[in-house]
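Peer 1: structure for the following, please:
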Amino acid sequence: MQLDKTQIAIRERGLLELFDLSLLVIKRYMGRIVITTAAMAIPFTLINIAILSNLRPDLPTEVTSAQYGMLMVILIFLEAPLATSLVTLMLGDVMFHDEPSWRRMLSAPFSLIPRMFWLVALLRGVVPGMGMVFLCTLDDGEAWGFLLFLLVAYAMVLRGVRPFLGEIILLERNPFYANDANTMTVGRRSAALHNPNFGDMVIRAMASTFSVPLACAICINIWALRGYLFGQWAWDWVMLDLLLPTSLWMVAAYMAVTRFLSYLDLRIRREGWEVELVVRAEANRWKGATV
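Peer 2: From the prediction side, this is the model:
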């Protein structure tokens, strides 16, 4: 591994460049991104179908289909940062290696599971959201809709101002807590990276909202293509359980790549990461030469 010879050029980029670069990265690593996304997306989709099972007997009536589809969208929105964690690990591995390795990529994540579960699955509303969605499907579940709305709003704000928590956990691998006040824990690292760049985080969050019309466009095109080819225009279980989640996970994978590149860009802009990599690479060479 040579820190100063990365697969993606280390330099500052604008937002539009990052979105464009994301497409190039997806093109180059299409197979690996599809595999890592599917490995998490398929189990989550099956769980979502089970959560929404109370609504299935009434499909495909218009009201129930709309409720089913909306709750599926909310579930995938909440789950996306956790479900795309393997994509982040894969990109972190291919960044510094000419030949990506599944074994190397998966060598450390098991020790990171408790941190991801507590900080992302619980505190960022994934597990509570899944529970609230299930309660919304019950006969008297309307009252939970408002709480679910508040949870989604909370998740949106938290992702907007601190979007790179997953990258910090998975790539920097700081400890969850430490008795030493000088030790860089996940919380301290997140505050150090995000707090001084609050305005930048808000702008990036506003720019990322383009994923909403992108998801709508993909979903509508899939629905129209299915209708024209097979004459199936109803929002039945095939559309709601298969095609709708597929279109949403495609956008989630793209945004995961963009988020990873934005994380790198922020470190370059604010921390001079490209200089750090060169210095560390030279230090490794000197260390190897003196051994």
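
Peer 1: drop to CA atoms for contacts and neighbour counts, all remaining ones
Peer 2: Will do.

Peer 1: just give me the neighbour total for Ser247.
Peer 2: 19 (other CA atoms under 10 Å).

Peer 1: what do you get for Leu150?
Peer 2: For Leu150, the neighbour count with other CA under 10 Å is 11.

Peer 1: tell me the secondary structure at it.
Peer 2: helix (DSSP: H, G, I helix; E, B strand; the rest coil).

Peer 1: so which bits of the longest helix anywhere in the chain are buried?
Peer 2: The residue-count maximum for a helix in the chain (DSSP state H) belongs to helix 244-271. By 16 or more other CA atoms under 10 Å, the buried positions in helix 244-271 come out as 244-266, 268.

Peer 1: and for Ile35, the neighbour number?
Peer 2: Residues near Ile35, counting by other CA under 10 Å: 13.

Peer 1: which SSE is it in?
Peer 2: Counting by DSSP states H and E, the element that carries Ile35 is helix 30-51.

Peer 1: neighbouring contacts of that helix?
Peer 2: By CA atoms under 8 Å, 6 or more residues apart in numbering, the residues outside helix 30-51 that reach it are 26, 72, 75, 79, 83-84, 86-87, 90, 130, 133-134, 241, 245, 249, 253.

Peer 1: next up, the contacts around Arg159.
Peer 2: Applying CA under 8 Å, 6+ apart to Arg159 gives the contacts Ala205.

Peer 1: okay, the closest residue to Arg269 other than its chain neighbours and Arg259: tell me how far apart.
Peer 2: Leaving aside its sequence neighbours, Arg269 sits nearest to Glu12 (CA to CA, 6 or more residues apart in numbering; 6.4 Å). Separation of Glu12 from Arg259 (CA to CA, to the nearest Å) stands at 15 Å.

Peer 1: that older thread, closest to Val120 among the contacts of helix 30-51?
Peer 2: Lowest distance from Val120 to the contacts of helix 30-51 (CA to CA) belongs to Glu79, with 9.2 Å.

Peer 1: let's see this one next, to set against the first:
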Amino acid sequence: MQLDQTHVAVRVRTLSEIGDLALVLLHRYPTTLLVGFTLGALPWIVADGLLLYWIPITEAQFGLDDSEAFTELCRYAAWMALLVFLQTPAAGVITTIYLGEAVFEHKPTWRSAYQVARKQFWRWFYCLGVRRLAIPAMLLVAVRMFEPFHSGFDVAAPIAIFFAALLIRAGRPFLPEMILLERCPLRSKDPQEITLRRRARALHRPVGNDVGSRWLTISGTLVVIFAGLFYSLVWARGVTTGYWNFGLFTWLVLYPLALWTVGGLSVIVRMLAYLDTRIRLEGWDVELAVRAEAIRQFGAESEPTGRTSAAEPTSTGDNRLGETLVAGAGGTR
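Peer 2: This is a model prediction of the structure:
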């Protein structure tokens, strides 16, 4: 493995270049969304359907055009969007691991990515599913199943959860990459070991303003992409079927499809932003070049035994994948 021969040119990029590279990655690895993200999102999609589909189905029995139906559909749309927003980091676990392998591996496999995700299941499920409020929000929705609209639960609660999630993510925007690719332990008795808390502090604090401004720009762009995609799907359905109203098919299929598609794109963009942050902050491109030259000159034995990078392999059994993930991410350009 040549650490300096990656499928992505390891260099500092502007935000527009990151967006362009995300599209290049989708072209180079089209199964990233079609297979990987769908595989990771499927359990969440099913759970969301069980929790929320009863709202439009119930309202359809009495018609979707009156004011009461409008209120319930707004309730459905808000909770669905919130749940997808909260669940996307956990749903993108397999995709994140796959792209990490794709930096150096010419033919990464979904099987290997799935096996890594399964081995680390409890770590990422707790951090991305529980602590980032996806599971608590789902439990709240479950408690309110088949109950009428209530402003406290269906207006104030989603808004409060959304802003709480924003604050949590603002502190550790690259948490999925640190868990899955760098494999930082949650806790350690060794004071010298780089735990998740220490790694988050070292990576996020020095570039907090830059990462925050980029996140706001990316979020606004993704909202625009979602609106365009959703109405494009509605338009395509209207052209092919001649039915232009927002019926059950639109609410049960097209709306979640647009949300999850944009969610999958956000996973790729976040990973590329993580790469760029490491290059800007840690000179990761220089580190790769030096380590690659050391391996060519002196062999694998020249690799340092200590953890010179938080993304070092954590076990000899996972050495190949650990070397692959030393950078954190990658693609084709």
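
Peer 1: where does the longest helix of the first structure end up in the second structure?
Peer 2: Mapped onto the second structure with TM-score structural alignment as the criterion, helix 244-271 of the first structure occupies residues 255-282.

Peer 1: run the chain-centre distance for that stretch.
Peer 2: Counting by CA atoms, centre = their mean, to the nearest Å, stretch 255-282 of the second structure is centred 6 Å from the centre of its parent chain.

Peer 1: for stretch 184-197 of the first structure, same thing?
Peer 2: With CA atoms, centre = their mean as the basis, stretch 184-197 of the first structure stands 19 Å off its chain's centre.

Peer 1: for stretch 54-72 of the second structure, same thing?
Peer 2: Distance of stretch 54-72 of the second structure from the chain centroid (CA atoms, centre = their mean) equals 32 Å.

Peer 1: show residues contacting it.
Peer 2: 73, 76, 146, 149, 247-248, 251-252.

Peer 1: quick one, helices of the stretch 101-250 of the first structure?
Peer 2: 102-105, 109-116, 126-136, 143-161, 165-167, 186-194, 198-208, 211-230, 237-238, 244-271 (DSSP state H, counting those that start in this stretch).

Peer 1: tilt between the last one and helix 211-230?
Peer 2: Angle between the axes of helix 244-271 of the first structure and helix 211-230 is 150 degrees (criterion: axes from the mean of the first three to the mean of the last three CA atoms, to 10 degrees).

Peer 1: report the mean deviation for helix 244-271 of the first structure after fitting onto the second structure.
Peer 2: For helix 244-271 of the first structure, the mean distance from the matching residues in the second structure following superposition reads 0.8 Å, by mean CA distance after the TM-score superposition for the first structure.

Peer 1: cool, the shortest one as well?
Peer 2: Taking mean CA distance after the TM-score superposition for the first structure, the mean distance separating helix 237-238 of the first structure from the aligned residues in the second structure is 2.0 Å.

Peer 1: with the fifth one instead?
Peer 2: Superposed on the second structure, helix 165-167 of the first structure shows a mean distance of 0.4 Å to its aligned residues (mean CA distance after the TM-score superposition for the first structure).

Peer 1: just tell me the aligned range of that helix in the second structure.
Peer 2: Helix 165-167 of the first structure maps onto residues 175-177 of the second structure, going by TM-score structural alignment.

Peer 1: one step back: can you redo the contacts of stretch 54-72 of the second structure as a markdown table with neighbour count?
Peer 2: A markdown table is the format used below for these (neighbours: other CA atoms under 10 Å):
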| residue | neighbour count |
| --- | --- |
| Leu73 | 17 |
| Tyr76 | 20 |
| Phe146 | 13 |
| Phe149 | 14 |
| Gly247 | 15 |
| Leu248 | 15 |
| Trp251 | 17 |
| Leu252 | 16 |
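
Peer 1: tell me the one of the residues you listed nearest Ser219 of the second structure?
Peer 2: The closest of the contacts of stretch 54-72 of the second structure, once distances to Ser219 of the second structure are taken by CA to CA, is Tyr76, at 21.5 Å.

Peer 1: so the closest one makes contact with Val141?
Peer 2: No. The criterion here is CA atoms under 8 Å, and Tyr76 of the second structure misses it with Val141 at 10.4 Å.

Peer 1: quickly list what's touching both of the two.
Peer 2: Common neighbours of Tyr76 of the second structure and Val141 (CA under 8 Å, 6+ apart) are Leu52.

Peer 1: quick check, Gly69 of the first structure in contact with Leu240.
Peer 2: Yes. With contacts counted by CA under 8 Å, Gly69 of the first structure reaches Leu240, the gap being 6.1 Å.

Peer 1: ok so, going back, and among the helices of the stretch 101-250 of the first structure, the most buried is which?
Peer 2: Across the helices of the stretch 101-250 of the first structure, averaging neighbours per residue (mean count of other CA atoms under 10 Å) puts helix 165-167 on top, at a mean of 23.

Peer 1: and it, how far out from the chain middle?
Peer 2: For helix 165-167 of the first structure, the separation from the chain centroid amounts to 9 Å (computed by CA atoms, centre = their mean).

Peer 1: repeat for stretch 99-108 of the first structure
Peer 2: With CA atoms, centre = their mean, you get 19 Å for stretch 99-108 of the first structure.

Peer 1: repeat for stretch 229-248 of the first structure
Peer 2: What separates the centre of stretch 229-248 of the first structure from the centre of its chain is 23 Å, taken as CA atoms, centre = their mean.

Peer 1: ditto for stretch 160-179 of the first structure
Peer 2: The answer for stretch 160-179 of the first structure is 14 Å, by CA atoms, centre = their mean.

Peer 1: need the contact list for whichever residue in the second structure pairs up with Arg226 of the first structure.
Peer 2: Using TM-score structural alignment, the equivalent of Arg226 of the first structure in the second structure is Arg237. Shown in contact with Arg237 of the second structure (CA under 8 Å, 6+ apart): 243-244.

Peer 1: swap in Leu158 of the first structure?
Peer 2: With contacts defined as CA under 8 Å, 6+ apart, Leu158 of the first structure is in contact with Arg124.

Peer 1: now with 10 Å, please.
Peer 2: Shown in contact with Leu158 of the first structure (CA atoms under 10 Å, 6 or more residues apart in numbering): 123-125, 152, 165.

Peer 1: and for Trp79 of the second structure?
Peer 2: The neighbours of Trp79 of the second structure, taking CA under 10 Å, 6+ apart as the test, are 48, 51-52, 73, 85, 137-138, 141, 154-155, 157-159.
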